[in-house]
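J.: with the sequence up front, the predicted model follows.
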Amino acid sequence: MAWGNRSVLTNIALLAYPSSPGLRFLFFLAVSLVYTFIISGNVLIVVSIRTEARLHTPMYCFLGSLSGVEICYTAVVVPHILASTLQSGRTISLLGCAAQMVFFIGLGSADCFLLVAMAYDRYVAICHPLQYPVIVTSALCMRLVVASVVIGLLLSLQLAAFIFSLPFCRSRGIEHFFCDVPPVMRLVCADSHIHEHSVLTAATLAIAVPFFLIAASYACIVATVLKIRSAAGRRRAFSTCSSHLTVVLLQYGCCAFVYLRPNSSYRPKQDQFISLVYTLGTPLLNPLIYTLRNSEMKGAIGRLLSRNCLSQNLQDRGGYHLSGVSSVPAT
């Protein structure tokens, strides 16, 4: 990217933050609480899957990887949002804006690709149950996870390189909380229609194509489940997919609304709200959906918390006894 001739635009002002100190404090408090729940919930899922032997299966490998990606995904923008809320001058450097966009879009795309891998896992488990242990191996899971992250970051790197190679206008402010594609594209002075098509093509690769793959896998799953004669078997098969399908609709619904549309339909206030939904809401709801609707995950998290509480109690009692022994006078 030709950073040398970017002297006109070296910093980008983030204009979406509340101007009132009271509103800024409430905004900071709300985002902090949600971010704490996001990190806590996803860390609990990752640690529970890691420590529980019975959860060392492909489905939970994908779920743990999804939670790990979402921890990184929110860490790209939320700490910066919190810091900017408390600052008087809320700006970000051009290079920092590009880096933020690369990792935010890249990890968000990895999220979408991981949901495709999880749909494939469910497809093989329900449509080809006898071949499942042979097809979906631990090695395949790791390759799909790595491929999801690498492809997502490569796509976002190319997209950011393209956007930041365009000429920007003298206006240096975006009506947003962080550097996302739609508000940054509003700074471009060149022919917007040509560049919009390029951005829509990248968004289609990262959003529409994976969604159609998920839809195709679920069409096969539904066709297979409807052939099951037992009503209990059908309920069990659908229950294993319902959590994943709920997350898919949340993730792809928000992403499609923001990225699969022309730049002319951009509405700052509306997009600010939607951006908070897919930046904070979806990573917050994912752990809740997967734990509340999954008895194995609830049991694993409960056992993890019980072990930690028991260990802490033993340490406290041990410290008390030691302090009591040390206080006995020598005879």
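T.: Received the coordinates, thanks. Numbers count the residues shown, from 1 in each chain.
J.: C-alpha from now on. contacts and neighbour counts both.
T.: OK.
J.: show me where this protein has strands.
T.: Per DSSP state E, the chain has strands spanning 11-14, 91-93, 173-174. These are given in chain order.
J.: helices of the stretch 101-250 of the chain, residue ranges please.
T.: Counting by DSSP state H, counting those that start in this stretch, the stretch 101-250 of the chain has helices at residues 132-135, 138-163, 181-185, 192-203, 209-225, 231-259.
J.: packing partners for the last one?
T.: Translated: helix 231-259. In terms of contacts (3 or more C-alpha pairs under 8 Å, 6 or more residues apart in numbering; DSSP states H and E), helix 231-259 is packed against helix 94-127, helix 181-185, helix 209-225, helix 268-276, helix 282-292.
J.: comparison target below:
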Amino acid sequence: MGKRAAKESACTSLYELENNLTKVKEFFLLGFQGGQSLHISLFCLLQVVYCGTICGNFLIIILVSTSKILHTPMYFFISQLSIGDILLITNIAPNMFYVLLSDGASMTFAGCITQFYFFDGTEASECLLLAVMSYDRYVAICNPLRYSSIMTSTYSLKLAMISWILGFSITLLDTITISMLIFCGSNIIDHFFCDFLPLLELSCSDTFIVQLEVFLLSIPSIFIPTLIIFYCYVNIVLAVLRIPSSTGRQKAFSTCSSHLIVVSIFYWTLFSVYVVPTKRQTLTISKILSLLYTFFTPLVNPIIYSFRNKDIQKAAFDMIHKRLI
């Protein structure tokens, strides 16, 4: 009788062990290691960044929607980028604030996968939007006589819709594949949100197929947009250099300088984390770089477009003037 009970107990333990190995119900996000003072300081700083990002990007969306001088394809795409920045930071910030104040926090498996999907989808869509914006500047500078006939409002809307739909469709395939992985052992994610690389590190499955799929899907969402941006700006530079007067060259290049700065910041952080991470890159450095493109890049984008653009400044001044009268 004792042997039978021991055998049944062993079978039950084995069943429970298999269940634990194949079904992780939640993950634990560590966030940033450090004392409580560091967490509170970081919480206050990121709260200011979050509020500034939401206000700045909403201001651009409102200005583009209401001001007639901003009813052009270029400003329409800038407003779409602002929508992406709001989605990106809002997807990450609330849970990160809780992680900072709680010195780490649990997140359900479904919640983690959902956060990853919206993060990845927004990033992919922004890559495509930046490529569309570079194409818009390419047509404006290299083919100015046909600009109004090519970049119509209908065509601009179609390009924006394709960017959003394609971005979230590609990442849906990534998300479904990752959600089907087996997670076992540790459920601790040493990060402040559910990202691709930390999730792969926790999986007990063979991740080669997943990595191959992600690489192939990144071709239309990251690498092709990068090539489009590179091609457009090479032609823009060549066209600008052919302008005889220095004033004309400066005026032509000023129309795309803000976009070029935004592209440089976005791709520098993105490639540093995912494409060419250095061997000496620690988890802390990786988190800081992730913090740059999830929090500070969405804040910087509206600042760059506002400070370097007279049309947006004029539209903002007119709106404030109307409110005060």
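T.: Arrived safely. Values in this document were obtained by computation on a predicted structure and should not be read as measured data.
J.: so what does residue 271 of the first structure match up with in the second structure?
T.: Alignment note (TM-score structural alignment): residue 271 of the first structure maps to residue 286 of the second structure.
J.: quick one: closest of the helices and strands packed on helix 231-259 of the first structure to residue 82 of the first structure.
T.: helix 268-276 (12.8 Å; C-alpha to C-alpha).
J.: how far apart are that closest one and its match in the second structure?
T.: With mean C-alpha distance after the TM-score superposition for the first structure, helix 268-276 of the first structure departs from the second structure by a mean of 0.9 Å once superposed.
J.: pull the number of nearby residues for the residue lying closest to the match of residue 271 of the first structure once chain neighbours are set aside.
T.: Nearest non-adjacent residue to residue 286 of the second structure, counting by C-alpha to C-alpha, 6 or more residues apart in numbering: residue 273, 6.3 Å away. If you count neighbours by other C-alpha atoms under 10 Å, residue 273 of the second structure ends up with 20.
J.: to which residue of the first structure is residue 273 of the second structure aligned?
T.: Matched by TM-score structural alignment, residue 273 of the second structure corresponds to residue 258 in the first structure.
J.: right, and that match touches residue 272 too?
T.: No: between residue 258 of the first structure and residue 272 there is no contact under C-alpha atoms under 8 Å: 10.2 Å.
J.: quick one: map residue 106 of the first structure onto the second structure.
T.: Matched by TM-score structural alignment, residue 106 of the first structure corresponds to residue 121 in the second structure.
J.: and residue 169 of the first structure, what pairs with it in the second structure?
T.: Match for residue 169 of the first structure (TM-score structural alignment): residue 184.
J.: distance of its match from residue 81 of the second structure?
T.: Residue 184 of the second structure sits 38 Å away from residue 81 of the second structure, taking C-alpha to C-alpha, to the nearest Å as the criterion.
J.: okay, the two: which has more neighbours?
T.: Taking other C-alpha under 10 Å, residue 184 of the second structure and residue 81 do not tie; residue 81 has more neighbours (26 against 18).
J.: which residues are in contact with the counterpart of the more buried one in the first structure?
T.: Aligned counterpart of residue 81 of the second structure in the first structure: residue 66 (TM-score structural alignment). Residue 66 of the first structure sits next to 111, 114 when contact means C-alpha atoms under 8 Å, 6 or more residues apart in numbering.
J.: now residue 66 of the first structure: how far from residue 204 of the first structure?
T.: For residue 66 of the first structure relative to residue 204 of the first structure (C-alpha to C-alpha), the value is 21 Å.
J.: and what of residue 288 of the first structure?
T.: Residue 288 of the first structure is 28 Å from residue 204 of the first structure, where distance means C-alpha to C-alpha.
J.: where does stretch 160-173 of the second structure end up in the first structure?
T.: Using TM-score structural alignment, stretch 160-173 of the second structure pairs with 145-158 in the first structure.
J.: can you list the buried residues in that stretch?
T.: 145, 148, 149, 150, 151, 152, 153, 155, 156, 157 (16 or more other C-alpha atoms under 10 Å).
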